[in-house]
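S.K.: When you get a sec, could you give me coordinates for this:
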Amino acid sequence: LRGSCEELFHEAGVPSFWLNLRERNEATRLLSEERLERAIGVIYRPETERMSHYFGARLAEQFDAVIHLDETRALEPLERTSTWEKGELPETYPFQV
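M.R.: Have a look, this model is predicted:
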């Protein structure tokens, strides 16, 4: 999303990194400016994503460090039983919210 921390991290072009926010450098200067931060644990609503999933934050003031992974995927169970099926998981979010 334009103006988000995630956009800045993705544009860096490094697939994964750890960033110490206690050091003074160009990265921490950029992260001291207010940017959009994605909320954790929200119910995904694509029609209101910007308003309901993001808030203004200054990461360098909020955290000591950031770990960024540009691409992630779901874990697969260590033990595959007959009840485990590879593929998309069913929707589990509240459907009447």
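
S.K.: all contacts plus neighbour counts: C-alpha atoms, from now on.
M.R.: Noted.

S.K.: in what helix or strand does Trp18 lie?
M.R.: strand 16-20 (DSSP states H and E).

S.K.: longest helix anywhere in the chain?
M.R.: helix 5-11 (DSSP state H).

S.K.: Next, the structure of the following sequence, for comparison with the previous one:
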Amino acid sequence: MHKAGAFDKLFIFTEENRNYFTDWIGHRAIGVVYNPEYEQFGNYVPSQVGNRYDAFIFLDQTKALRPLEVVATSIGV
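M.R.: I've put the predicted structure just below:
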């Protein structure tokens, strides 16, 4: 999607337009945490984006979040 223009995109798929998004692509599975040791083993799944999702948000650039501070209590975390 970056090749289509380096800007954020929102796709909302309908019966009329989803047929434009049926090429098979390797799509990063939702929830995968990047770890270079495991990247080669299949963090990407074959997908037809228009058939897999009702909507799709593409963010061209992101940055890491700071983890929330976890405070231990006497009854656990």
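
S.K.: picking up where we left off before, would you check the span in structure 2 matched by the strand holding Trp18 of structure 1?
M.R.: Alignment of strand 16-20 of structure 1 against structure 2: residues 8-12, by TM-score structural alignment.

S.K.: Which residues does the strand holding Trp18 of structure 1 contact?
M.R.: Strand 16-20 of structure 1 is contacted by residues 64-70 when judged by CA atoms under 8 Å, 6 or more residues apart in numbering.

S.K.: Mind reading off the mean deviation between it and structure 2?
M.R.: Averaged over the aligned pairs, strand 16-20 of structure 1 sits 1.2 Å from structure 2 after superposition, using mean CA distance after the TM-score superposition for structure 1.

S.K.: next structured bit after that strand?
M.R.: helix 26-30.

S.K.: List the buried residues of that following helix.
M.R.: Thr28 (16 or more other CA atoms under 10 Å).

S.K.: And stretch 31-51 of structure 2, by the same measure?
M.R.: Buried residues in stretch 31-51 of structure 2 (16+ other CA under 10 Å): 43, 47-51.

S.K.: Just give the nearest non-adjacent residue to Leu33 of structure 1, would you?
M.R.: Careful, residue 33 of structure 1 is Glu; it's not Leu. Of all residues beyond its chain neighbours, the one nearest Glu33 of structure 1 is Arg58 (5.7 Å), with distances taken as CA to CA, 6 or more residues apart in numbering.

S.K.: counterpart of the one you found in structure 2?
M.R.: By TM-score structural alignment, Arg58 of structure 1 lines up with Gln48.

S.K.: And Ile67 of structure 1, by the same measure?
M.R.: So, by TM-score structural alignment, Ile67 of structure 1 is matched to Ile57.

S.K.: what do you get for Ile40 of structure 1?
M.R.: Ile40 of structure 1 maps onto Ile30 in structure 2, by TM-score structural alignment.
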